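Asks: 3D, please:
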Amino acid sequence: MGNSYFRFKQFTVQQAGSAMKVCTDACVQGAFTAAFIKQEPRILDIGAGTGLLSLMLAQQSHAVIDALELDGSAFRQAEENFKASPWHSRLHALHQDVQTYAPPAPYPFIITNPPFYENDLKGPDSRRNAAMHATTLDYTALLNAIRRLLTPDGRYSVLLPYEGFQRFREMAEAAGYILQELLDVRQRPGYGFFRSIGIFGRGGETHVRELTIQGAGVQYTPEFTALLKDYYLYL
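Replies: A predicted model of the protein is given here:
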């Protein structure tokens, strides 16, 4: 699934460029989060890229989804992907910065796959830096945006590298949000966790799960296949 196309059973998501390739961990976030979507009428996708997460949630809900993307190329590709999908009437791509975005009302659910590697060294590719480093939206700014745009009883889903997630969780809990659902992801048995996906809200307790993507060889594990089978054409 790290290839150039993510093939939904009903249509194909095109890619906008090397910095926005669909990756396996984003697919896992979309499928994991969709299982916890209730009857929210509206969802906000922060940093939507080419629209994968919005499309996955649209497939499993009746929500109207607003997808914010700052990069022009990714935004245009998201628009095209939304128009080609069976859920085009409920999907809105918005070429806007979340820090200045002012919707008419807050959202009951937010999903975000934000910039990675907040304090790591950057490479020479500026577009990849923007996609993989917190150059335009660090964890503090992201959390402030979520607090501003979320309803008081709303929830949000975040995907981050394992170590970065620990820092973000501390910040979120200091702001009054409890980690309600946690999925720690490893690539293969015996490897350490490399991604964490969390759903936060006000109150509740933490439910912890683990997922291993590949078993022996390059075969996907039964757990991974079960999670993604409703989305990926060839599982």
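
Asks: going forward, measure contacts and count neighbours with C-alpha atoms only.
Replies: Noted.

Asks: Please, which helix or strand holds Phe109?
Replies: Here Phe109 is covered by strand 107-112, with elements defined by DSSP states H and E.

Asks: With the flanking residues excluded, which residue is spatially nearest to Lys122?
Replies: Nearest non-adjacent residue to Lys122, counting by CA to CA, 6 or more residues apart in numbering: Asn129, 6.2 Å away.

Asks: What's the local residue count around that neighbour?
Replies: 19 (other CA atoms under 10 Å).

Asks: what does Ala102 give?
Replies: A count of nearby residues for Ala102, using other CA under 10 Å, gives 12.

Asks: Look at it and give its secondary structure.
Replies: For Ala102, the secondary-structure state derived from DSSP: H, G, I helix; E, B strand; the rest coil is coil.

Asks: ok, it to Ile65 distance?
Replies: 15 Å (CA to CA, to the nearest Å).

Asks: Going by residue numbers, what spans are helices in this protein?
Replies: 24-34, 52-60, 72-84, 126-132, 139-149, 162-174, 222-228 (DSSP state H).

Asks: Can you tell me which of the ones you listed is most buried?
Replies: helix 52-60 (a mean of 23; mean count of other CA atoms under 10 Å).

Asks: which residues touch it?
Replies: Applying CA atoms under 8 Å, 6 or more residues apart in numbering, the external contacts of helix 52-60 come out as 13, 22, 26-27, 29-31, 33-34, 45, 48, 64-65, 67, 82, 85, 87, 90-91, 111, 231.

Asks: here's the other one to compare against:
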Amino acid sequence: MANTFFEFKQFTVHQDKTAMKVCTDACIQGAFTASRMPAVPRVLDIGTGTGLLSLMLAQQSSAAIDAIELDEQAALQAAANFEASPWGDRLHVIREDVRAFSGEHYPFIISNPPFYEQDLKSPSHQRNAAMHAVSLGYEELLAAIKRLLSKDGSFSVLLPYDGFQRFNALAVSGGFVLRELLLVRQTPAHDYFRAVGIFGPAGTLNTTEISIYDAQRNYTPEFSALLQQYYLYL
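Replies: This is a model prediction of the structure:
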């Protein structure tokens, strides 16, 4: 049974009410994005779930963060996690479908969107909504980002490696430029399984690779350096 909470150095994520739990690849996205996000006054987190990404960005910035979440139980969980954190005064949950959300423009957006558009689904509808593009496809996510992003704003997404190729093509056709790309492997012997991309209106591409584990299944120095400010035992 999955733990009902995940404790970080500066905050705790309770996750008993949400279908998707804290996972390593989402932590990688949060840490990578926080290290490269410009100093902005406001951020939008699309599909916040437990609130993990908002909390990671809040730890490393002074931005006010709006976290939008469609699922009622996940929204309640994120709100409780925010309130219990040191940054509750600048973290705000919005329970709404991002496709109908009409907030002001944001200079930075982050999203860990639904995965696996064509893969087999779980018997759990709540997990399907979180893991599959059953409620928010890539085109719809990009449309929401384009509508809510400031003119010169940028955004971060985490996707499976194969799905990222399709998303990137859609983003480029929509006028965005991939500026930062992080390719993630389980170990140096594995193929890439996740990609984190930071897109903006212009810029040149900087590509980074990271393996989570070495051949002995210990965290690699690169992974430890990236997550050192968050993980309790690093």
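
Asks: Now the helices of structure 1 in TSV, please, with extra columns for distance to Gly190 of structure 1.
Replies: Compiled in TSV, the helices of structure 1 are given as follows (distance: least, CA to CA, whole Å):
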stretch	distance to Gly190 of structure 1
helix 24-34	18
helix 52-60	29
helix 72-84	35
helix 126-132	26
helix 139-149	30
helix 162-174	16
helix 222-228	16
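
Asks: quick one: which of the ones you listed is nearest Tyr5 of structure 1?
Replies: helix 52-60 (10.6 Å; CA to CA).

Asks: Mean deviation, the closest one versus structure 2?
Replies: Helix 52-60 of structure 1, aligned to structure 2 and superposed, deviates on average by 0.3 Å (mean CA distance after the TM-score superposition for structure 1).

Asks: need the longest strand for structure 2.
Replies: Scanning structure 2 for the strand with the most residues, using DSSP state E, yields strand 149-160.

Asks: in it, what's buried?
Replies: Leu149, Gly153, Ser154, Phe155, Ser156, Val157, Leu158, Leu159, Pro160 (16 or more other CA atoms under 10 Å).

Asks: export these to TSV and tack on distance to Ser122 of structure 2?
Replies: Formatted as TSV, those follow (distance: CA to CA, whole Å):
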residue	distance to Ser122 of structure 2
Leu149	33
Gly153	36
Ser154	33
Phe155	29
Ser156	27
Val157	23
Leu158	21
Leu159	18
Pro160	17
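
Asks: Give the other helices and strands that the longest strand of structure 2 contacts.
Replies: When contacts are defined as 3 or more CA pairs under 8 Å, 6 or more residues apart in numbering; DSSP states H and E, strand 149-160 of structure 2 packs onto helix 24-36, strand 106-111, strand 192-200.

Asks: Looking at these, which is nearest to Lys121 of structure 2?
Replies: For these, proximity to Lys121 of structure 2 was assessed by CA to CA; strand 192-200 is nearest, at 18.7 Å.

Asks: what's the burial count for Leu137 of structure 1?
Replies: As a measure of burial, Leu137 of structure 1 has 20 neighbours, counting by other CA under 10 Å.

Asks: Let me see the contact set for it.
Replies: Residues near Leu137 of structure 1 by CA under 8 Å, 6+ apart: Pro114, Pro115.

Asks: swap the cut-off to 7 Å and go again
Replies: When contacts are counted by CA atoms under 7 Å, 6 or more residues apart in numbering, Leu137 of structure 1 touches Pro115.

Asks: Kindly report the same for Leu160 of structure 1.
Replies: Listed by CA under 7 Å, 6+ apart, the contact set of Leu160 of structure 1 reads Phe116, Arg195, Ser196, Ile197.

Asks: Next, give me the two most distant ones among the residues you listed.
Replies: It's Phe116 and Ile197 that sit farthest apart of the contacts of Leu160 of structure 1, by CA to CA, at 13.0 Å.

Asks: okay, the two: which has more neighbours?
Replies: Ile197 (27 against 22).

Asks: hmm, back to that, out of the helices and strands packed on strand 149-160 of structure 2, flag the one nearest Arg185 of structure 2.
Replies: Counting by CA to CA, Arg185 of structure 2 lies closest to strand 192-200 out of those; the figure is 4.6 Å.

Asks: how much does that closest one stray from structure 1?
Replies: After superposition onto structure 1, strand 192-200 of structure 2 sits on average 0.2 Å from its aligned residues (mean CA distance after the TM-score superposition for structure 1).

Asks: and that strand, what does it pack onto?
Replies: strand 149-160, helix 161-173, strand 177-185 (3 or more CA pairs under 7 Å, 6 or more residues apart in numbering; DSSP states H and E).

Asks: buried ones in it?
Replies: So, applying 16+ other CA under 10 Å, buried residues of strand 192-200 of structure 2: Tyr192, Arg194, Ala195, Val196, Gly197, Ile198, Phe199, Gly200.

Asks: ok, the first one touching Phe164?
Replies: No. With contact defined as CA atoms under 7 Å, Tyr192 of structure 2 and Phe164 do not form a contacting pair (11.1 Å).

Asks: Relative to Phe82 of structure 2, how far out is Glu209 of structure 2?
Replies: The value you get for Glu209 of structure 2 to Phe82 of structure 2, if CA to CA is used, is 31 Å.

Asks: I meant Ala34 of structure 2, not that one.
Replies: Using CA to CA, Ala34 of structure 2 is found at 17 Å from Phe82 of structure 2.
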